[in-house]
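K.L.:
sequence plus the predicted model coming up.
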Amino acid sequence: MNLLSSFRVTQEPLFKQVANTVEKMIHDGVLRPGERTPSLRAVCDQHGVSMSTAVQAFVELESRGLVEPRHKSGFFVKAPPKVIMDLPGPPRVPMSGSLGNRHASLFDAVVAGNVIALGGAVPSPEILPTAKLNRMLSEKARNAGARGVMYDLPPGSEMLRRQISKRMTKGGAVVAPADIITTCGATEALMLCLRAVTKPGDVVAVETPTYFGILHVLEALALRALEIPTDARTGLRLDVLESVLKNQPVNACIVLPAFSNPLGASMPDDAKQRLVGMLKAREIPLIEDDVFGELPFGPKRGRTCKSFDDSGLVLFCSSFSKTLAPGYRVGWVVPGRYYHAVRIAKLTHTMATATLPELAIASFLADGGYDHWLRSARAIYKMNVMRMRRAILEEFPAGTTVTTPQGGFLVWVTMPVTVNALELYDRALAKGISIAPGQLFSLEPRYANCIRISCGEPWSPRIEGAVRTLGSLAKRQVK
């Protein structure tokens, strides 16, 4: 049904139907305050109405206070009346129901410009080398020619893969550029790996608590999560995993051995080697998520699980989202023996990774002082984590504990059992603060009194005040 026929099935005058359509565009944000509306001629052509009907429609919109005429320029959307308080309303998607709903709800809060974003594991652009990266992106756009607008089909940019290959030696893994496939961030890398090594209904062992994005991917692929307890300092409990493997089938395992999300746990190198050997003996693929691996607080990073892999069973995933540019969406995977399956999955999933962001990051790694930048970022995050831990322990209810990560920028807060994290989330959001409630990080009814806090924003009185407000809200739930 076209717009014209949809208008004329109602009894309302045509000019009001046109006005209602434009009003909806304004309310939906398609037309924003200060923007010019479609011209009268465009309205006539689009809706199949006469010029007099179009004029009546805009007179109606003007009477509703939605548009204003400007001499010889047409009609423009009026700015709404200024409100005294600019606090966010509830998220568009409720923090209830499926894991996908909860995931979407959290990011609704994170992207709201007037929210203090302590909920998302996203580094602040104020900390990232934003200006330098964007200059490099502009330079690539000017000089790439036709290459810049064409698909960069898998395996992706050869220049970037060579730089990644060099970086991976710092974690002990010797990987050829030909072994690497670039991806649209680490989440896509994880999804491609799971598609390559599992089928619907398979069992995947994961840490608990674990990054909710992993659980969401498992849900989307109809895979069953087997949650293995995790130590807050040393990561996955290998004794529990070994016991589980003796008693039931497991088709794959996902770990975050370096400064895990949400705990910030760091698996010792000997434990990584033991894990790789344990799974190799049973021919179980290991998917290693290393997105925080480049952010240790110490002088050097630990080894990767991939560095102990001599059978091709370890599928290594990472990205530049936590270190350089979340919005560039550039990640990579080293799929080992599953290379061809992952490459085919990439072709059918997103076909290619964006060319210009790949080239910009490759240039930054080659010429932009990446190691120098990382040293600066690590120092900032280490100080942020220290300040955040101190503030939480001072402001939150007695009995609250906070993890002590040795890298990354996340802390896990466990409050008294009477504090409900979802209720705290709602009340905090009403105050303009986002947090990540613990219920997101498991498919089981766990972690109801826990929250994940990001330390990815520069420390400021505003952040300090937000922690004080969170502590006050949490104290109200203590009985």
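P.N.:
In hand now; what should we look at? Residues are numbered from 1 along each chain as shown.

K.L.:
please count neighbours and contacts with C-alpha atoms only from this point.
P.N.:
Noted.

K.L.:
now the strand or helix carrying E60: how far from the chain's centre is it?
P.N.:
Secondary-structure assignment from DSSP states H and E places E60 in helix 51-63. Its chain's C-alpha centre lies 44 Å from the corresponding centre of helix 51-63 when counted by C-alpha atoms, centre = their mean, to the nearest Å.

K.L.:
now do it: everything it contacts.
P.N.:
Outside helix 51-63, the residues within contact range by C-alpha atoms under 8 Å, 6 or more residues apart in numbering are 14-16, 18-19, 23, 40-41, 43-44, 67-68, 75.

K.L.:
pull out the buried residues from those residues.
P.N.:
By neighbour count, with 16 or more other C-alpha atoms under 10 Å, those hold 14-16, 18-19, 23, 40, 43-44, 67-68, 75 as buried.

K.L.:
tell me the two of these that are most distant?
P.N.:
L14 and E68 (20.6 Å; C-alpha to C-alpha).

K.L.:
now the helices for the stretch 51-200 of the chain?
P.N.:
Secondary structure of the stretch 51-200 of the chain (DSSP state H, counting those that start in this stretch): helices at 51-63, 99-111, 130-143, 158-168, 185-197.

K.L.:
any idea which of those helices is most buried?
P.N.:
Among those, helix 185-197 has the highest mean neighbour count (mean count of other C-alpha atoms under 10 Å), at a mean of 23.

K.L.:
which residues does the following helix or strand past that one contact?
P.N.:
Counting by DSSP H and E, the element after helix 185-197 in chain order, helix or strand, is strand 203-208. For strand 203-208, the surrounding residues in contact (C-alpha under 8 Å, 6+ apart) are 223-230, 236, 249-255, 441-442.

K.L.:
comparison target, given below:
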Amino acid sequence: MGILYNQVADQLQGLIHEGVYRDGERLPGVRQLSRQFGVSISTILQAHQTLEARGFLQARERSGYFVRLPTVDAPEPVMRRHRSRPVPVSAREMALDLCADEQKRMVPLATAIPHPDYLPLRQIQHSTLWAARRGLETLDYAFPGKESFRRQIAQRMATLGVPVTPDDVLATNGAQEAIILALRAVTQPGDIVAVESPSFPGILQALEVVGLKVIEIPTHPSEGLSLEGLQLALEQWPLKACVVVTNHSNPMGAQMSDERKKQLVSMLAAAAVPLIEDDIYGDLHHTGDRPKPAKAFDRADNVIYCSSFSKTISPGLRLGWMVPGRHMASARQHKYFVNLATSSIPQMAVAHFLEQGGYDRYLRSARQHYREATERMRTAVARAFPEGTAVSRPQGGFVLWVQLPDGVSGTEVYHRARAEDINVAPGLMFSTADKYDNCLRLNSANPWSERIEHAVARLGVLAHDVQSAAR
């Protein structure tokens, strides 16, 4: 019997290698396989267990067995230590091109937007219809935010160790507006602001909108912002703010430990430099408990907390919030002058979704989807890309930072991929200087398919071609 189930396991493994059963697909049921191979159900189950031990299958409770190709590992990117000087910010045209490309039928590996299959569409549609029937409640400006929405946010913040009242919360049009309002509340045009390097392009664009200069601080792919680098910047330059994605940063996926968050908060409070915290990926941790925000360690009211539901519920809702603390009056004033208020119906719909418990139920499945998706993408990149390629190992979120071997231009790979309708984010977008040319950011938040698999393999071929041409 032992020989028999090993034979079945070998045959199934061969079918997986041949692409009959693809990575992420569910195997046929045990009864069907029993008939197909002419063996007992117990033999099929033993074969499944053997393939699971080999790393080719993953059992999911009440769902069956799914193909999961063994991980091919790649090293993490290295943290680049560099001396920076404050410079004006100029958003790159390619960032706008990438947003426009998302409307085309390109393979969507560039922008950090979840595929609709990973979003709670049915639930949020139900809540939106519920909100739309509220009549006059939907027609007011709802400044500084619908009370029901701000109350739900206050309740969630309390679970993160940040006790606030609804009056402490300001509703915004996404986290992007929250960051811009925070910057306007604590800076003047021409001031210097510290950011992670590489940094999310949206943060760089926010700095440009406000007319600020930026100094880039080296960032470790796992540990996050270099506190040593930040300390040097504090000693050398008159910083007016520091913007950090503390949990599962974009693009590297770094998560600062609680101890490093405490040090960050303490360091900036001692220097009287406000910390603007972007926690948009905090709810998307892959395993374990939800990481605390830096705001949970703020004893000096020096942290302005910003977040949104764009990465979890829907990017199209454009619904975020901020907890400005002592800067509330200034943030409210800038919000009122810019667009008066955030739309009422999305606030009411999300408040209803949260109150009914749908959000937490959704997050449990979303976290598993994103963990599996990033692992699968990371393995595919390690297989297809040139030797010496390094890939980040995020513990949350759904983006990967790919560092190509020296001399291989990620920008050139981007241009060649775009010509073949494959959309990726080149590393140059994530810095104000000409850094990270040999890097790419990939969005993993897509159901695995033949189209995605082919696109990643094709990116590997293009990277090999660029490497050969550079020699």
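P.N.:
Alright, I've got the coordinates. On a predicted model such as this, the values are computed, not experimentally measured, just so you know.

K.L.:
got a TM-score for the pair?
P.N.:
The TM-score (TM-score structural alignment, normalised by the length of the second structure) is 0.79; 380 aligned residues with a C-alpha RMSD of 1.2 Å.

K.L.:
tell me, how many residues neighbour V87 of the second structure?
P.N.:
As a burial measure, V87 of the second structure scores 16 neighbours (other C-alpha atoms under 10 Å).

K.L.:
ugh, wrong one, L340 of the second structure
P.N.:
L340 of the second structure has 15 nearby residues by other C-alpha under 10 Å.

K.L.:
trace it over to the first structure, please.
P.N.:
In the first structure, L340 of the second structure lines up with M351, judged by TM-score structural alignment.

K.L.:
all strands for the stretch 1-150 of the second structure, in order.
P.N.:
57-60, 64-67, 87-88, 107-108 (DSSP state E, counting those that start in this stretch).

K.L.:
that older thread, which of the helices of the stretch 51-200 of the first structure sits closest to L324 of the first structure?
P.N.:
helix 130-143 (7.8 Å).

K.L.:
packing partners of the closest one?
P.N.:
If you count contacts as 3 or more C-alpha pairs under 8 Å, 6 or more residues apart in numbering; DSSP states H and E, helix 130-143 of the first structure packs onto helix 355-367.

K.L.:
the inter-axis angle of the helix it packs on versus helix 158-168?
P.N.:
50 degrees (axes from the mean of the first three to the mean of the last three C-alpha atoms, to 10 degrees).

K.L.:
before we move on, the earlier item: could I have the buried ones of the contacts of strand 203-208 of the first structure as PyMOL selection syntax?
P.N.:
Of those, the buried ones go into a single PyMOL selection, burial set by 16+ other C-alpha under 10 Å:
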select buried, resi 223+224+225+226+227+228+229+230+236+250+251+252+253+254+255+441+442
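
K.L.:
counterpart of the helix or strand harbouring T21 of the first structure in the second structure, which residues?
P.N.:
Using DSSP H and E, T21 of the first structure sits within helix 14-27. Mapping helix 14-27 of the first structure onto the second structure (TM-score structural alignment) gives no aligned residues.

K.L.:
which residue range of the second structure does the helix or strand just after that helix align onto?
P.N.:
Once helix 14-27 of the first structure ends, the next helix or strand along the chain (criterion: DSSP H and E) is helix 40-47. Mapped onto the second structure using TM-score structural alignment, helix 40-47 of the first structure covers no residues at all.

K.L.:
just checking, what packs against helix 40-47 of the first structure?
P.N.:
Right, helix 40-47 of the first structure is packed against helix 3-8, helix 51-63 by 3+ C-alpha pairs under 8 Å, 6+ apart.

K.L.:
which of those helices sits closest to E242 of the first structure?
P.N.:
That would be helix 3-8 among those, by C-alpha to C-alpha, at 62.6 Å.

K.L.:
between all of the contacts of helix 51-63 of the first structure, which two are separated the most?
P.N.:
Pairwise over the contacts of helix 51-63 of the first structure, using C-alpha to C-alpha, the maximum falls at L14 and E68, 20.6 Å.

K.L.:
for P251 of the second structure, what is the enclosing helix or strand?
P.N.:
Here P251 of the second structure is assigned to no helix or strand, by DSSP H and E.

K.L.:
which residue in the first structure lines up with V210 of the second structure?
P.N.:
Aligned partner of V210 of the second structure by TM-score structural alignment: L221.

K.L.:
how about the contacts made by the residue nearest to G471 of the first structure when sequence neighbours are not counted?
P.N.:
Once flanking residues are discounted, G471 of the first structure sits nearest to F396: 4.0 Å by C-alpha to C-alpha, 6 or more residues apart in numbering. Taking C-alpha under 8 Å, 6+ apart, we find F396 of the first structure in contact with 415, 468, 470-472, 474-475.
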